[in-house]
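J.: Mind looking at a prediction? Sequence and model below.
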Amino acid sequence: MAVFVALGAFLMTLFGGWTAQRVTDRRHLVLGLAGGLMLGVVGLDLLPEALEAAGHEVFGVPQALLLFVGGFLVAHMVERLLAVGRAAHGARDQKTPEVGLTAAAAMVGHSLMDGVAIGAAFQVGDRMGVTVALAVIAHDFADGFNTYTLTSLYGNTRAKALAMLFADACAPVVGAASTLLFTLPVELLGSYLGFFGGALLYLAAAEILPEAHHPHPARSTLFCTAAGAGFIWLVTGLAE
């Protein structure tokens, strides 16, 4: 089941890369909706489940919350390191193809862990698996878009950009399939989901939503974001 659902992430990543080659003026609406979906999944479903599975306290704070903050910080540090690399090598007249490939490879690694998160969530239960998969699929459009863009931006050929895009698309499926080989303890699952939720929230708040509003600060984008979060609230309520 986890591998089958992960195919949705595969297709969405490819769709994001395809869109990167044919950017339209409506991309901000898609990214706004994706950010709202991710926010809803993290705050309304993923974090409560993580707290239930790994809620014992470490120095007065639930373990899942500590890892949630840790996931946010790790995602922030990785993004900042990549940004420093881009600033150091991104001059127009000094494009460095290796920088683009490195950044794209980091995206592939991130997508691999997304697949592991899907598989781990299905070990908790089908409903949890579907909601985590929805969050992954929602932001994989941006992953595919960014993977293709980062690779080509630094002077790599179209063939290399497409190869990195395909690797990024396959990574969630491989990650989900890997969880068929082992079963994680419930507390470890909760801890991982808490960490994953923090990283996912960072992607939504610091990457996807700012990108959605940067070129087109419009009320329609805000509406799509609110609609995405509201949709997750509705799905979560109906599932109870």
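T.: Ah, there it is.

J.: switch to C-alpha atoms for all contacts and neighbour counts from now on
T.: OK.

J.: so where do the helices sit in the chain?
T.: In the chain, the segments counted as helices under DSSP state H are 2-21, 27-41, 47-53, 63-89, 97-124, 126-153, 158-178, 186-202, 209-213, 219-239.

J.: Quick check: which of those helices is buried the most?
T.: Comparing those by mean neighbour count (mean count of other C-alpha atoms under 10 Å), helix 27-41 ranks first with a mean of 26.

J.: angle of that helix against helix 186-202?
T.: 150 degrees (axes from the mean of the first three to the mean of the last three C-alpha atoms, to 10 degrees).

J.: another one to put next to it:
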Amino acid sequence: MAVFVALGAFLMTLFGGWTAQRVTDRRHLVLGLAGGLMLGVVGLDLLPEALEAAGQEVFGVPQALLLFVGGFLTAHLVERLLASRQAAHGADEREKVPQVGLTAAAALVGHSLLDGVAIGAAFQVGGAMGTTVALAVIAHDFADGFNTYTITSLYGNTRAKAVAMLFAGALAPVVGAASTLLFTLPVEILGSYLGFFGGALLYLAAAEILPEAHHTHPARSTLLCTAAGVGFIWLVVGIAE
């Protein structure tokens, strides 16, 4: 049952990526929406789940928050190292580094894999719990597909690579749901991962996606798209609760 339901996440992820491809003439709006979706996913979905699942403190600070900061700093460090390496080979440091986009997209694929694990684990608890979690995952996988394609493309990767990462992200929930037939992921590990991933995703949204959205089109419509992205995730979380 969990694997069958995860097929809905597969289709929704592809739909999100297809939407990102179709609006290339409004790239600044796409990026503004993607930034809002990422901000909403981090602040309203990932971080609360991480705090609940891995809320024990380490020297007075919740473990999930420490990993959140660690994820942010790791994303910053990886980007600077890759940019410095490209500059050392004669490239302009201001140019986008394709490896950063692929790394970020791979992290989103990993997140989608755990979405599938969450669906499978919820169905192990009960049908009602599984259905609730599945609806939340399917709804926000639109954002995952949208962001996976957008981030990969934003950093200068080819369309073929962006589509490949999109399909990997779409298949990930199905694989994750199927894996729960073999093992159960400890809640604390899941919470720790969500905290770390949330920090990395926030860095990409705040330091890359949103500045790029306003670089050539500092329009009010871009801000509205960002707010709409956050509002969409808020709606999804509210319905799921």
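T.: Structure received. This is a predicted model, so every value here is computed, not measured.

J.: which residue of the second structure sits farthest from its center?
T.: residue 90 (31.8 Å; C-alpha atoms, centre = their mean).

J.: Pull the contacting residues for the spatially most central residue of the second structure.
T.: With the centre of the second structure defined as its mean C-alpha position, the nearest residue by C-alpha atoms, centre = their mean is residue 108, 4.4 Å away. With contact set as C-alpha atoms under 8 Å, 6 or more residues apart in numbering, residue 108 of the second structure has these partners: 144, 148, 169.

J.: same thing but 10 Å
T.: When contacts are counted by C-alpha atoms under 10 Å, 6 or more residues apart in numbering, residue 108 of the second structure is found next to 102, 114, 144-145, 147-148, 151, 165-166, 168-169, 172, 197, 201.

J.: I'd like those as JSON lines, with distance to residue 132 of the second structure appended.
T.: Conversion of the contacts of residue 108 of the second structure to JSON lines gives the following (distance: C-alpha to C-alpha, whole Å):
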{"residue": "102", "distance to residue 132 of the second structure": "31"}
{"residue": "114", "distance to residue 132 of the second structure": "16"}
{"residue": "144", "distance to residue 132 of the second structure": "18"}
{"residue": "145", "distance to residue 132 of the second structure": "20"}
{"residue": "147", "distance to residue 132 of the second structure": "23"}
{"residue": "148", "distance to residue 132 of the second structure": "24"}
{"residue": "151", "distance to residue 132 of the second structure": "29"}
{"residue": "165", "distance to residue 132 of the second structure": "27"}
{"residue": "166", "distance to residue 132 of the second structure": "25"}
{"residue": "168", "distance to residue 132 of the second structure": "24"}
{"residue": "169", "distance to residue 132 of the second structure": "21"}
{"residue": "172", "distance to residue 132 of the second structure": "19"}
{"residue": "197", "distance to residue 132 of the second structure": "23"}
{"residue": "201", "distance to residue 132 of the second structure": "25"}
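
J.: any idea which of those is the one closest to residue 78 of the second structure?
T.: Of all the contacts of residue 108 of the second structure, residue 78 of the second structure sits closest to residue 102, with 11.9 Å by C-alpha to C-alpha.

J.: Thank you, goodbye.
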